[in-house]
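1. Take this sequence and fold it.
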Amino acid sequence: MSEPFWKTTRLEDMDQRQWESLCDGCGRCCLNKLEDWDTGEIAWTNIACRLLDQNSCRCSNYDDRQSEVPDCIGLTPQTVRQLSWLPPTCGYRLVAEGRDLYWWHPLVSGDPDSVHAAGVSVRGRTVSEEGLDVEDYEDFIVDWPFEDVDED
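-> Prediction:
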């Protein structure tokens, strides 16, 4: 039996279908994060981008997201290796670090809902950024499952 593509193919060498399938659909990259300017520490919130479909945990306007949300950061092999705020469970990050995907990743489980069933996604746990003042974001700081890299 051959190894799955994410174990044998570098991020840079993946085709579009392979690349997109690395997203587990957790929605955590679509949350607003706060960064401490002095320490660089990232504080996670439960405030979702206005384009996040809070049920599917997918972008409601994926193709045009960067024109609608100018600070939306598109993931590339280079940005994946540079962004400190990608969740430690992120498929892109795991592959970039030479690690395997978790059992609940749809590529492993074969089920797109397994990320939700495992409690890793943001489904049912977010508020939209619409109508919130940035000054109030600190009131929405939360801990997410598998927030620390060492959790398995």
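2. use CA for all of it now, contacts and neighbours both
-> OK.
3. Give me the secondary structure label for K33.
-> Under DSSP: H, G, I helix; E, B strand; the rest coil, the three-state class of K33 is strand.
4. what helix or strand is R65 on?
-> Secondary structure assigned from DSSP states H and E places R65 in helix 65-68.
5. for that helix, which positions count as buried?
-> By 16 or more other Cα atoms under 10 Å, the buried positions in helix 65-68 come out as R65.
6. got it, and stretch 22-34?
-> Using 16+ other Cα under 10 Å as the test for burial, stretch 22-34 gives 22-34.
7. That one: end-to-end distance?
-> 25 Å (Cα to Cα, to the nearest Å).
8. Other residues contacting that stretch?
-> Residues lying outside stretch 22-34 but in contact with it, judged by Cα atoms under 8 Å, 6 or more residues apart in numbering, are 42-49, 52, 56-58, 85-87, 90-92, 105-107, 112, 115-116, 120-123, 137-138.
9. Got a PyMOL select line for the buried ones in those residues?
-> For the buried members of those, the matching PyMOL selection, counting by 16+ other Cα under 10 Å, is:
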select buried, resi 43+44+45+46+47+48+49+52+56+57+58+85+86+87+90+91+92+105+106+107+112+115+116+120+121+122+123+137
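10. Assumed V95 was part of a helix.
-> Yes: going by three-state DSSP, the assignment for V95 places it inside a helix.
11. Sequence B follows; please return its structure for comparison with A:
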Amino acid sequence: MTLPFWKTKTLAEMSAAEWESLCDGCGRCCLHKLRDADDDSLAHTNVACRLLDTETCRCRDYARRRRRVPDCIQLTPASLATIDWLPPSCAYRRLAEGRDLLWWHPLVSGDPETVHSSGASVRGRVVSEREAGELEAHVTDWPGRLPRRRPARS
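-> Here you go, the predicted structure:
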């Protein structure tokens, strides 16, 4: 039996297509975070980047996102070492930490909807930055936690 690429390659060895396929489409990394200037602590919000399609949980302009949102971070194997805000469910973070993908990841389940039905995605839980107002009013902790497994819907 042949093992999947994420079990046989390091992040740096992956092709561009393999790297991109690691994104499960949860949208959690596209939520605004607040960093405390005094103690460097991190607070998550339920406020989505204006480019995030809150239904599909995908970027509306992925190819040009960094031009349209200059502080959008491009994940690379090297940048993962300095980023402390990726959710614990993130495939990039999990693999960098030596852990496997979770059951609902589309590469494991074979179904891109499991990221949503599992409760891992931001679908139905966020507001757009265009409607949010003050970020401080939208601080929440769920984006920084592993999702709880939701029962399958009939």
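12. Next, format the buried residues of stretch 22-34 of structure 1 as JSON lines and append distance to P70 of structure 1.
-> Below are these laid out as JSON lines (distance: Cα to Cα, whole Å):
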{"residue": "L22", "distance to P70 of structure 1": "23"}
{"residue": "C23", "distance to P70 of structure 1": "21"}
{"residue": "D24", "distance to P70 of structure 1": "23"}
{"residue": "G25", "distance to P70 of structure 1": "21"}
{"residue": "C26", "distance to P70 of structure 1": "22"}
{"residue": "G27", "distance to P70 of structure 1": "18"}
{"residue": "R28", "distance to P70 of structure 1": "18"}
{"residue": "C29", "distance to P70 of structure 1": "15"}
{"residue": "C30", "distance to P70 of structure 1": "13"}
{"residue": "L31", "distance to P70 of structure 1": "15"}
{"residue": "N32", "distance to P70 of structure 1": "14"}
{"residue": "K33", "distance to P70 of structure 1": "16"}
{"residue": "L34", "distance to P70 of structure 1": "17"}
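13. I'd like to know how far the residue nearest to the spatial centre of structure 1 sits from T76 of structure 1.
-> Centre of structure 1 computed as the mean C-alpha position; nearest residue by Cα atoms, centre = their mean is C29, 3.4 Å away. Taken as Cα to Cα, the spacing of C29 of structure 1 relative to T76 of structure 1 amounts to 13 Å.
14. ditto for D133 of structure 1
-> Using Cα to Cα, D133 of structure 1 is found at 30 Å from T76 of structure 1.
15. Compare these two and say which is more crowded by neighbours.
-> Neighbour tally, D133 of structure 1 and T76, criterion other Cα atoms under 10 Å: the higher count belongs to T76, 13 against 8.
16. Is the alignment partner in structure 2 of the more buried one in a helix, a strand, or coil?
-> Taking TM-score structural alignment, T76 of structure 1 has T76 as its aligned residue in structure 2. Secondary structure state of T76 of structure 2, per three-state DSSP, is coil.
17. hey, where'd the helices end up in structure 1?
-> Secondary structure of structure 1 (DSSP state H): helices located at 5-8, 16-21, 65-68, 77-82, 91-96, 106-109, 114-117.
18. Give the aligned range of the second one in structure 2.
-> Pointing back at helix 16-21 of structure 1 there. When structure 2 is aligned by TM-score structural alignment, the counterpart of helix 16-21 of structure 1 is residues 16-21.
19. ok, average deviation of the matching stretch from structure 1?
-> On superposition with structure 1, the average gap between stretch 16-21 of structure 2 and its aligned counterparts reaches 0.6 Å (mean Cα distance after the TM-score superposition for structure 1).
20. contact partners of that stretch?
-> Taking Cα under 8 Å, 6+ apart as the criterion, the residues outside stretch 16-21 of structure 2 that touch it are 5, 11, 107.
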